[in-house]
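Visitor: Need coordinates for the following:
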Amino acid sequence: MWQEIITIEGPYDFDRVIERHALDPLNVVDLQHRTIKIPIVINHSRYVVEVTGIGTVEKPAFKVSGRNEKHKADQLKRISEILQWQIPLKPIHQHFQKTDLSGIFQEHYGTPLVLDFDPFSCLMKCIIHQQLNMAFAHTLTERFVKTFGTNIDDVWFYPNAETLANVTVEELRELQFSTRKAEYIIGLGKAVIDGTLNIEILARQTDDEIYRQLIKLRGIGPWTVQNFLLFGLGRANLFPTTDIGIQNALKKLYNLDRKPTVDEMERYKQMWEPYLSYAALYLWRSIE
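Guide: Predicted coordinates for the structure are as follows:
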């Protein structure tokens, strides 16, 4: 058993982070005790790390603990990446105070761009969630993970590529996957196994390089790539103009009688660079 106390520069609203994670039935969150258990994979080994908020928005502090001391430094590093502790939010907040999004950034002060727990599981989730309402997307993902994933200390890990590649379309159809979506998700596993897709290399590539590689895979379109770049890798300057939520948030922000055009969105976003991902995140939060 190991434990560390971590402090970072504020603002950082940990309660907003875990409230968001609590919406997913697969996540283990205790809002009262400000705790989340995070499944992480390092060198193909699985670890559960518990993070508890013990500070404030202005002075964030966390108690981080795990049962397995092997790769402890790597576990801490990965937790920091997932929770984006290495990204100071103050200069980002100050940047947006000079823009049309100043009110939204005041309302959601200290909200970080938190990553999914694992890039490969992020891609799986993006494919599963395509063209589904959020409630059923969570239900379908929960069925999938609890059928083919691994449970450690009551925390669920998504299936690895080897497991996924050996799942059949019929097995996924029984969970209410469409045939096409079942083929897509199995194909993702096979792409990793046969070397077509290397998840670890993706993290070191540019956005354009990642786009060109992922778009070749069946079932992965621009929306999926953008979501992966945002929530799988935490790229800071992405703005998904085709996202309906973003369009609705801008319609509300500017009191439009219809959704904004692509040209209008391109014009709006110029003042938000180089933090377009944070503009997108806060716009989504503004209509939730």
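
Visitor: drop to CA atoms for contacts and neighbour counts, all remaining ones
Guide: Fine.

Visitor: Of all the residues in the helix or strand that contains Y211, which ones are buried?
Guide: Here Y211 sits within helix 207-214, counting by DSSP states H and E. Applying a neighbour-count criterion of 16 or more other CA atoms under 10 Å, the buried positions in helix 207-214 are D207, I210, Y211, L214.

Visitor: next helix or strand past it?
Guide: Scanning the chain past helix 207-214 towards its C-terminal end, the next helix or strand to appear is helix 222-227 (assignment: DSSP H and E).

Visitor: Pull out the buried residues from that following helix.
Guide: Buried residues in helix 222-227, counting neighbours by 16+ other CA under 10 Å, are found at W223, T224, V225, Q226, N227.

Visitor: Can you tell me which of those residues lies closest to Q86?
Guide: Among the buried residues of helix 222-227, N227 lies closest to Q86 (CA to CA), at 20.7 Å.

Visitor: this one as well, want them side by side:
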Amino acid sequence: MRIICEGPYDLRLSWRMLSAFSGRSASRDGSLAMWWEGRPTAIFLRQTSMDPPVVEIIADPLPGKARRFQQHLRMVLNADLALEPFYRRLRRDRTLRPIVNSLIGLKPLRPPDIFQMLVIAISEQQISMTAANRVRERLLSSFGTPAGKLTAFPRPEDIAPRGVDELRACGLSQRKAEYLSELANKVVTGEIDFDSWEDMSDDELLGMLRSHRGIGEWTAEYMLVRGLGRTDVVPASDLGVRRVVGHYLAGGSDPAAQEVRELLAPWAPWRGLTAFYLLAHYRMIQMGLDQAQ
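Guide: A predicted model of the protein is given here:
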């Protein structure tokens, strides 16, 4: 199976950004564990051509509903995101031009399912990336399912029966364990329907997400830009976003959330994608990926 992507596309560069923050559900060699048709599935990805960008896919076990499976992976890979209009806009700016030129083909890859993104967002609330990664590693070890050498992320039905104390044992706070338990149960009972989210506007999604306990402004915005590929949404209160926007666009200052929104306003409808590129450049070029926090 193969996917022809909208170019430019550099899977290796994009994968480095994903695998740094995905724990054992993704590896650095282009392999990924996910659930498909009720089975933990190991996915192996390799880019075989840059022009046009072609990604070859091997799945173990072989997936059912192959066309839908391929479409799902197009979503994970952000294969249909057109970068050239975004690049043309940012190259007009003297500061952003070299950042874009150093990251050609970088696309923000999406987690393979929305519940995993919910867990990612809740685990990262008000703690460091390192601490959040430890929590997710423990969740994987406790409730994940082996898929080859990787581990498929726990599903809502894997989390819903667990008590709050079991979730706290993975490093979650009392409140976060309660939030995660409640959200998992809402997914299992159908109160939360992920399939309906794709057709909702950004504002509708943000309002709906904030109606659930444990999801505030930052979590909702983070869900949209990283989990749903909404490239104009910015988690403006995020400390990392504030740091890089201040570093590149505000003379090294520490802007508040509203100032971040104002500084990124000229780059609509790619404000979230612009912030992603600033983060990627700061982490991958200046700090080095292995030291990114």
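
Visitor: if we look at the helix holding Y211 of the first structure, which residues are touching it?
Guide: Among residues not part of helix 207-214 of the first structure, those counted as contacts by CA atoms under 8 Å, 6 or more residues apart in numbering are L197, L202, I220, P222, V225, L229.

Visitor: Which position in the second structure pairs with the third one?
Guide: Think I220 of the first structure. Aligned counterpart of I220 of the first structure in the second structure: I215 (TM-score structural alignment).

Visitor: OK, contacts around its match?
Guide: I122, L209.

Visitor: For it, give its distance to N78 of the second structure.
Guide: I215 of the second structure sits at a distance of 25 Å from N78 of the second structure (criterion: CA to CA, to the nearest Å).

Visitor: cool, and P111 of the second structure?
Guide: As for P111 of the second structure, its distance to N78 of the second structure is 10 Å (criterion: CA to CA).

Visitor: before we move on, what about S19 of the second structure?
Guide: For S19 of the second structure, the distance to N78 of the second structure - CA to CA - is 15 Å.

Visitor: What of I159 of the second structure?
Guide: Note on I159 of the second structure: its distance to N78 of the second structure, by CA to CA, is 28 Å.

Visitor: ok, back up a step: and which of the buried residues of helix 222-227 of the first structure is nearest to I36 of the first structure?
Guide: N227 (22.6 Å).

Visitor: doesn't I127 make contact with the closest one?
Guide: No. Here N227 of the first structure lies out of contact with I127, judged by CA atoms under 8 Å, at a distance of 10.1 Å.

Visitor: so what's in contact with the two at the same time?
Guide: Among the neighbours of N227 of the first structure, none is also in contact with I127 (CA under 8 Å, 6+ apart).

Visitor: F115 of the second structure maps to what in the first structure?
Guide: In the first structure, the residue matched to F115 of the second structure (TM-score structural alignment) is F120.

Visitor: May I have the secondary structure class of that match?
Guide: Remark: F120 of the first structure carries the secondary structure label helix [criterion: DSSP: H, G, I helix; E, B strand; the rest coil].

Visitor: all strands for the second structure, in order.
Guide: If DSSP state E is used as the criterion, the strands of the second structure fall at 2-4, 31-36, 39-50, 53-60, 145-147, 150-152.

Visitor: so which of these is the most packed in?
Guide: Mean neighbour count, computed with mean count of other CA atoms under 10 Å, is highest for strand 150-152 among the strands of the second structure, reaching a mean of 24.

Visitor: what span of the first structure lines up against it?
Guide: Taken onto the first structure by TM-score structural alignment, strand 150-152 of the second structure occupies residues 155-157 there.

Visitor: Now the matching stretch on the second structure. Mean distance?
Guide: The superposed stretch 155-157 of the first structure is, by mean CA distance after the TM-score superposition for the first structure, a mean 2.3 Å from where its aligned residues fall in the second structure.

Visitor: Tell me the gap between that stretch and the middle of its chain.
Guide: Centroid separation for stretch 155-157 of the first structure versus its chain: 16 Å, with CA atoms, centre = their mean, to the nearest Å.

Visitor: Can you list the neighbours in contact with that stretch?
Guide: Applying CA under 8 Å, 6+ apart, the contact partners of stretch 155-157 of the first structure are L26, N27, V28, K37, I38, P39, V48, V145, K146, G149, T150, N151.
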